[in-house]
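Peer 1: I'd like to go over a predicted model; first the sequence, then the structure.
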Amino acid sequence: MQTKFLRPSRLGVLAIAALLLAGCVTRSISNSGYPGSNNPLYHGELSDFDVLGAPATGPITDTQIAETLASAKQLAPHRNERILVIQSGAMTPDSEMLSALGADFSLGSLSGVPGQPHNDYARQLRLIAAQGGYGQLLCYWGTLESSKTDEVTKAVSWVPIAGWLVPDQTQKMRIVLRAVLVDVATGHWRMYRPLPIDDEQLSAMIGRRSSDQDQVARLKDAGYSALAHDIVASAE
C-alpha cells in the first residue's frame, strides 16, 4: 500500500508560521517601553539612505565604481574629535550611549526622528554637522528581540492573588546594534556591528512590566558598551 503525503495548503503554512512566531516581539531601542505602551514621540526609523545618501541617478559605469573603490580609505575616528551622534528614531541619543563614548570623544547630539524624505537628507545632516564644527557623524540603529516561555508554575498563576507572586514565565531577550560613522567633509563611511548580546529573566505576573524594563536597561548598557568599545578600538 502506497503512503500518500498531503501537501500543506498555503493557509496551513501561514498558520504554522504564526504559531512559531507567537510570543516573539521585536521593538526598536527608540521605542523600548513595555509592549503595548508605545512612545508617542516615536515615528519610525531613519533609513540607510537618509544617512549615507540616496543612490546616484543616471548611468553608473564600472570605471566609476573602480575609481571610487580605489580612492576609498578606511575611515577611523580620532580621539577627542568632535562627533555628532544620532540615534535612529529618537529625539536624543540614550544617555548610556553618550556616556559610553564621552570619555574618548567630544560629543554633540541631533534628533533621529525621520523628517520629510528627500534626496539631499544625508547631505543636510553633513551640513548641519559642519556648521557646528563636527568632523564626523555617528548614527546608530538597534532592535530588541524577545520571546517568552511559560514555566511549570504557570498553572499556579490561575490562583487569585497568590498566583500573581509566583515566578512563572522566562523572557529571553537580545539586543542587536549597528552604527555608521560618516566623514562630514567627504561622505565616506564605516559600519560597526557588535555581536548581539543575550539576556534571560524569570518573572511573576505582578512584576512583569518592571522585569521587562530592567532587562531592556541591562541589554542597552551592555550593547552600548560593546558598540563604543568597537568604535574606540578603531580610533587613531
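Peer 2: Thanks, I have the structure now.
Peer 1: hey, let's count contacts and neighbours off CA atoms from now on
Peer 2: Fine.
Peer 1: quick one, helices of this structure?
Peer 2: Remark: helices assigned in the chain by DSSP state H are 10-21, 48-52, 62-71, 95-102, 121-131, 208-233.
Peer 1: So which of the ones you listed is nearest residue 137?
Peer 2: helix 121-131 (7.0 Å; CA to CA).
Peer 1: For that closest one, buried residues please.
Peer 2: 121, 122, 123, 125, 126, 128, 129, 130 (16 or more other CA atoms under 10 Å).
Peer 1: The first one: what's it in contact with?
Peer 2: Taking CA atoms under 8 Å, 6 or more residues apart in numbering, we find residue 121 in contact with 50, 51, 53.
Peer 1: Please compare the first structure with the one that follows:
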Amino acid sequence: MQKIAKLVNFIIISFLSFFLINCSSSQMVKNPAYSAAKVAKVQLTDKDIFDEELDKEITDYDIQEAAYLAKKGFHVPLKSSIILVQSGESVPDATMQLEMSKYYQVSVYNGFPKTKTLSNRRKSKDSDHVIYNNYMKQLRLIAAKGGQRTIVVYWGELENGVLDEKTNIVNWRLYSGGKLPSNTKSLRYLLKFTLVDVVTGNWSTYSPINVEVDYIPPKFRNNVTDIAQIDQLIHKSYANAALLLAERYKGKSVK
C-alpha cells in the first residue's frame, strides 16, 4: 500500500508540473481588459528570442547550413503543435488562444525575459567561459520534450490616430493608458510575430496587415465605453492575424 501511495503522489506531482509549464489552450483564462492605467511591462527582446553567442566562432559551414535550411522555407502545418507566447504576459490573451486553436494545437508559456542567474549558466568544458542559455534556447528544449514543433511569440501595441484638422492627416501615437484624446479619429492594434523552429532554431518574422477602426466619441455612442471599443478592436485584430498567419505558413495538415 505504501508503494501505491508513493506512486499516486508521484503521478499527481508530475501532472501538476506539466500543467504549470505547458498549459493547454483549453484552460479558461480571463481576457484582461486594456487597463486605463496600463502598467509598463518588460517585453521580450531580440536577445531573448535569438541566439546571442556572439563570441562563438562562425564558420562558412554554419552560414551555408543556415542558408540551406532557410531556402527550404518556413512552414507550420495546420493542426501541428505549437507553443504560443505573448511578450510580457504570464499567458497569452484567451481570445488569441481561441483564434490560434482554430488552426493549431496550442500550448502556452510565459513571455517574461530571463534574468542572468547562476541557475541558468554553465561553464564550458574547455574553458572557464560562462555560457548563458537564453530564454528561447530553454523554451526550445521544453518544447522538444513536449513534442511541439514551433514556438510562436507575438507583441501587440495599441495606437490612437489623432486628426490634424489643418492637414486632414491622421497622426498615429502609441496609447499608454488614460483617457483617449477628444480629437481621436481612429484606433489600431499592431501585431508582430516571430516564429521559431524548435529543432533547427531557424526563425521567421511576420507583421500582418493591421485592423483600423473608427473611434466613436462619447457624444455619439450609447453606453459604449472606450475599453469596450478597444477590446473589440483587439479581438478583431487577433482573429485577422491568426487567419493571415495560418495562410502564410501553412503546409500539409498533420493527421
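Peer 2: On my side now, so go ahead. Just so it is clear, the structure is predicted and the values come from calculations on it, not from any experiment.
Peer 1: Quick check: TM-score for this pair?
Peer 2: Once superposed, chain against chain, the TM-score is 0.68 (TM-score structural alignment, normalised by the length of structure 1); 186 aligned residues with a CA RMSD of 2.9 Å.
Peer 1: hang on, the earlier thing: pipe the helices of structure 1 into CSV and attach distance to residue 82 of structure 1 per row.
Peer 2: Shown next, in CSV, are the helices of structure 1 (distance: least, CA to CA, whole Å):
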stretch, distance to residue 82 of structure 1
helix 10-21, 43
helix 48-52, 18
helix 62-71, 24
helix 95-102, 10
helix 121-131, 10
helix 208-233, 13
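Peer 1: Nearest to residue 88 of structure 1 among those helices would be which one?
Peer 2: helix 48-52 (9.8 Å).
Peer 1: Neighbours of the counterpart of residue 198 of structure 2 in structure 1, how many?
Peer 2: Matched to structure 1 by TM-score structural alignment, residue 198 of structure 2 sits across from residue 184. Neighbour count for residue 184 of structure 1, taken as other CA atoms under 10 Å: 22.
Peer 1: for structure 1, which strand is longest?
Peer 2: strand 167-183 (DSSP state E).
Peer 1: For that strand, name the packing helices and strands.
Peer 2: strand 136-150, strand 189-192, strand 197-204, helix 208-233 (3 or more CA pairs under 8 Å, 6 or more residues apart in numbering; DSSP states H and E).
Peer 1: quick one, which of these is packed in tightest?
Peer 2: Mean neighbours per residue, mean count of other CA atoms under 10 Å, is largest over these for strand 136-150, with a mean of 20.
Peer 1: which secondary structure elements does it contact?
Peer 2: Partner elements for strand 136-150 of structure 1 (3+ CA pairs under 8 Å, 6+ apart): strand 25-28, strand 82-87, helix 121-131, strand 167-183.
Peer 1: export those to TSV and tack on distance to residue 95 of structure 1?
Peer 2: Listed next are these as TSV, based on distance: least, CA to CA, whole Å:
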stretch	distance to residue 95 of structure 1
strand 25-28	16
strand 82-87	11
helix 121-131	20
strand 167-183	16
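Peer 1: Can you say which of those is packed in most?
Peer 2: Taking mean count of other CA under 10 Å, strand 82-87 is the most buried of these, at a mean of 25.
Peer 1: Next, name the residue at the spatial heart of structure 1.
Peer 2: Structure 1 has residue 142 as the residue nearest its centroid, 0.5 Å off, counting by CA atoms, centre = their mean.
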